[in-house]
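Participant: sharing a model prediction with you, sequence too.
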Amino acid sequence: MTGAFSYRSYFSHFHSRPSHLRRYQPRPGDTSSKFTSGNGTRCIAWTRYDGSVYIVPEHEEPSPIVEAIMNGNDELLRSKLKSGENLLEKNEDGWIPLHECAYYGQLKCLKLLIKAYPGTIDVRTMNEETALYLATNRNHVDCVQLLLESGAEPDIANKARVTPIYKACERQNAEILKMLVKYNGDVNHRCNQGWTALHEAVSRNDLEIIEILVQAGAKISVSNIYGISPLFVAAQSGQLDALKFLIGHGADVNSQASDKATALYEACKNGHAHIVEYLLSENADANIPGKNGLLPIHIAAQCGHKETVCLLIPVTSRARIRRSGISPLHLAAERNRDETLEELIEAGYDVNSTLSYERSRMYEDRRSTPLYFAVSNNNIYATELLLKAGAHPNVDLINPLLVAIRQGCIKSMKLLLAHGANINAYIAAVPSTFPATIMFSMQYLSLLKFLLDQGCDALSCFTCEYGSGEHPPLQDISPREDFPQRNTKPKFVQFCEMVSTPKITRWAGPIIDLLLDYVGNVQLCSRLTEHLDSYEDWAVIKEKSSKC
């Protein structure tokens, strides 16, 4: 889905800490170890209870003013003010003591500084954060209340355009949110990505926060820059309570994001069966495709969400599936989703459905059937499942049997042959005078013998248009599965040309020897004779041919 993005993790990087906090203030239970960095700096690594590690320079300490604020020493701060000391000096991050007070939640110190410097209440850090933003971010309720009562602006955003209201929702602090709303904070403010406080609250399934926002005028159907509404967020993250609330307050269950995906589509992709079930009960349309033409059942099958697929089968139009040019069977087979494949077959999906021309041409080998996907994945179980359900093994332009031969998978070959695969399959786009099954098995004599035992046409290998006469110079020939350029007339490849390719010529004698065991009287062409004459040990093969 376009714009599927962790906004919470994105915005969590946009609240700064004062420079001294990079040196980290240890708490009870924290452990430390000292080391010297590569540039010779002495450092301390603090390990917290949650496993997080802070690495700080050993020698740096907070300033006396900051240390006083951290410790709540309002008497020292008062004496500094009385002495006329300037407490408006910014540190390297643009923080003044007012910001430190808000960050540490030191209410008495904060009162002193607001009284002394009332015009600094909305001063911003280098990251555009105000004291109100910092206090909100740290859940200091009393500091937030004091700042608001003292005239702090509730809607000043940081560099990412994140406001205190958004932070209150992120921190799930309903008390602070109510204060900000009371002081006319904008509940519909958008961040850089168009994300609102309601998006955030919904992603956390916090009904109390959601209700406060909606009662304060938050728009239910607001969308971010990707067209994602709060309803979409609820479906995407599996938040059923939030989803019910939004639908109950008029959210459009079939609204689409910028990439045409619906909430149902996204819930299917993420495997939230309980969300899918509820959306369907609220008349969500299972037949709205995304911009890629895929329906919710396609994406559920592709992701292997069996329970979700079962919910979608009775409400998905087979005609819409045909119109998409691809069956859920294709996607289940492509991703080896065997259980989902079983459910779709059991539901009567056509195992012989083929990809549309547009979708087939997306694959270099022009594959078309679910069976081809299963064989190309070397998935024996899925191959057998499809064949037993009636899959025809000779539909694709390149026969799946040829793919099994290239993989050297005897099990797949046996399954395909047992269900009618053409033992003498050819490739129309790369025509030859002998079966492509032989072409693809030449380097594997055991496979070649297996195919010959099954009745593969060995005699065609000795039919040569040049006979005992002179053969034209060899061209670059190899057993490939690609397609010739348009307007190029394909040339029929002969067996004698194929065994003359660099990769196969050293096997020419044994290959001819094996083929001779399955034919009657044959006359070797001059090129095959030349091959047998090139190695002394192959003289016996030449004699064998004359006896056939």
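Facilitator: Now that the structure is in, tell me what you want to look at. Numbers count the residues shown, from 1 in each chain.
Participant: drop to CA atoms for contacts and neighbour counts, all remaining ones
Facilitator: Noted.
Participant: correct me if wrong: residue 349 contacts residue 330.
Facilitator: No. Using Cα atoms under 8 Å, residue 349 is not in contact with residue 330, being 10.7 Å away.
Participant: of the two, who's got more company?
Facilitator: residue 330 (25 against 17; other Cα atoms under 10 Å).
Participant: that one reaches residue 373, doesn't it?
Facilitator: Yes. The criterion here is Cα under 8 Å, and residue 330 meets it with residue 373 at 7.0 Å.
Participant: and residue 346, how many neighbours does it have?
Facilitator: Residue 346: 10 neighbours (other Cα under 10 Å).
Participant: ok, it to residue 143 distance?
Facilitator: For residue 346, the distance to residue 143 equals 63 Å [Cα to Cα, to the nearest Å].
Participant: putting a second one here so we can go through both:
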Amino acid sequence: LQALALFEQPVHVLKQRLRSRCGQTRYRQRLLSQDGRILGDTAQLPAAGDLQLLILPLAPATETKADELIAAAANDATNEVEALLQMPQDPDLPDGDGDTALNLAAAFGCNDSLELLLEARADASQRNGHGLTPLVAAAANGRLGTTRLLLEAGASPNPEDKDSETPLFAAARSGHWEVAELLLSQRADCEHTTKSGMTALGLAALGGHSDVARLLLEARVEIDRVNAAGETPLLIASRDGQGDVACLLLKAGADADKETRGGQFPLLAACEGGHLDVVRLLLEAKSMVDRTGPDLQTPLMVASRCGYTEVVCLLLEKRAMESLHTWQHVCSSLS
């Protein structure tokens, strides 16, 4: 005890050390001096005498107290969080939506409150009413530090929500590449698919998040995996005009002509949207310019019908170059 007296908050430090012996957090511990005084966490240790350790049960659960803790955590009001946990209160009590204090602290990046809740053994994997864990909430909102704290606390990097999406999907959808990078370093499953067959790479392509796409490609994900509609990440990027992602995918070897069961393919999708830069990329990747899709429509026919003049000119230029090369080859053969 004399050695502990050198610390700024010796009672706090002693309780943390006792945790490994009694198996309870400091919030459920009470230290009594010989004269029967309860020593608060900020108190000084008595100069002499033995201390008695009491372990308190959790206080009866009430909706009011649960809401108070959740609101305090969501606003990073650490003094209120500390006081409520000292009751001691169950940190995992949910509100009417199934959200816990840890869930909202993670969503809002309230790391000081989050650390107190984790110290109180809040469940880092508890799901809310929508099946979302604190890690998903942190990843979706780009909370890098929060994500790191939860992973260090033992949260699984691969929990699935009701749609089978994981924290990596949440980061990919919102373009939070640093969070995605951290999750991948902790063995997040980069090949996981949702119930609809969507991949994290597909979500990155959908949102045009090239930094996330680059990370996933460096992790060697399957580049042409299709979703339930038969769409590859390249087709998704082409359809939505995400040129940076399309460029990355093509450089990484994506199949420029892979089609869906309905006959849709990247060049046709890009032409339907009038995405000139993507059309140019696909033509440079040797995508077949006269290939037909649904209703026997070629990319040129689709671009013409939609009035995309620049796309039409680019396609005609490509056809002219191919005709010239064919003619030169024929002449060379004849000579």
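Facilitator: Yes, it's here. As the structure is a prediction and not an experimental result, all values here were calculated from the model.
Participant: which residues in the first structure does stretch 118-126 of the second structure align to?
Facilitator: Aligning stretch 118-126 of the second structure against the first structure (TM-score structural alignment) gives residues 181-189.
Participant: that stretch: end-to-end distance?
Facilitator: This stretch, stretch 181-189 of the first structure, spans 12 Å end to end (Cα to Cα).
Participant: show me what counts as buried in that stretch.
Facilitator: By neighbour count with 16 or more other Cα atoms under 10 Å, stretch 181-189 of the first structure contains the buried residues 181, 183, 185-189.
Participant: any idea how far that stretch is from the chain center?
Facilitator: Relative to the centre of its chain, stretch 181-189 of the first structure is centred 36 Å away, using Cα atoms, centre = their mean, to the nearest Å.
Participant: tell me how many other residues crowd the counterpart of residue 299 of the first structure in the second structure.
Facilitator: Matched to the second structure by TM-score structural alignment, residue 299 of the first structure sits across from residue 236. Applying other Cα under 10 Å, we find 24 residues neighbouring residue 236 of the second structure.
Participant: let me know whether residue 236 of the second structure touches residue 208 as I believe.
Facilitator: No. When contacts are counted by Cα under 8 Å, residue 236 of the second structure is not listed as touching residue 208 (9.6 Å).
Participant: tell me what the longest helix along the second structure is packed against?
Facilitator: Secondary structure of the second structure per DSSP state H: the longest helix is helix 309-334. In this structure, helix 309-334 of the second structure makes packing contacts with helix 276-284, helix 299-306, judged by 3 or more Cα pairs under 8 Å, 6 or more residues apart in numbering; DSSP states H and E.
Participant: corresponding residue for residue 101 of the first structure in the second structure?
Facilitator: That one, residue 101 of the first structure, aligns with nothing by TM-score structural alignment.
Participant: the closest residue to residue 101 of the first structure other than its chain neighbours and residue 67 of the first structure, how far apart?
Facilitator: Once flanking residues are discounted, residue 101 of the first structure sits nearest to residue 110: 5.3 Å by Cα to Cα, 6 or more residues apart in numbering. Residue 110 of the first structure sits 14 Å away from residue 67 of the first structure, going by Cα to Cα.
Participant: more neighbours: those two, which one.
Facilitator: Each of residue 110 of the first structure and residue 67 has its neighbours counted (other Cα under 10 Å); residue 110 has more, 26 against 14.
Participant: what residue in the second structure is paired with residue 288 of the first structure?
Facilitator: Match for residue 288 of the first structure (TM-score structural alignment): residue 225.
Participant: now the helices for the stretch 101-250 of the second structure?
Facilitator: Secondary structure of the stretch 101-250 of the second structure (DSSP state H, counting those that start in this stretch): helices located at 101-108, 111-119, 134-140, 144-152, 167-174, 177-185, 200-207, 210-218, 233-239, 243-251.
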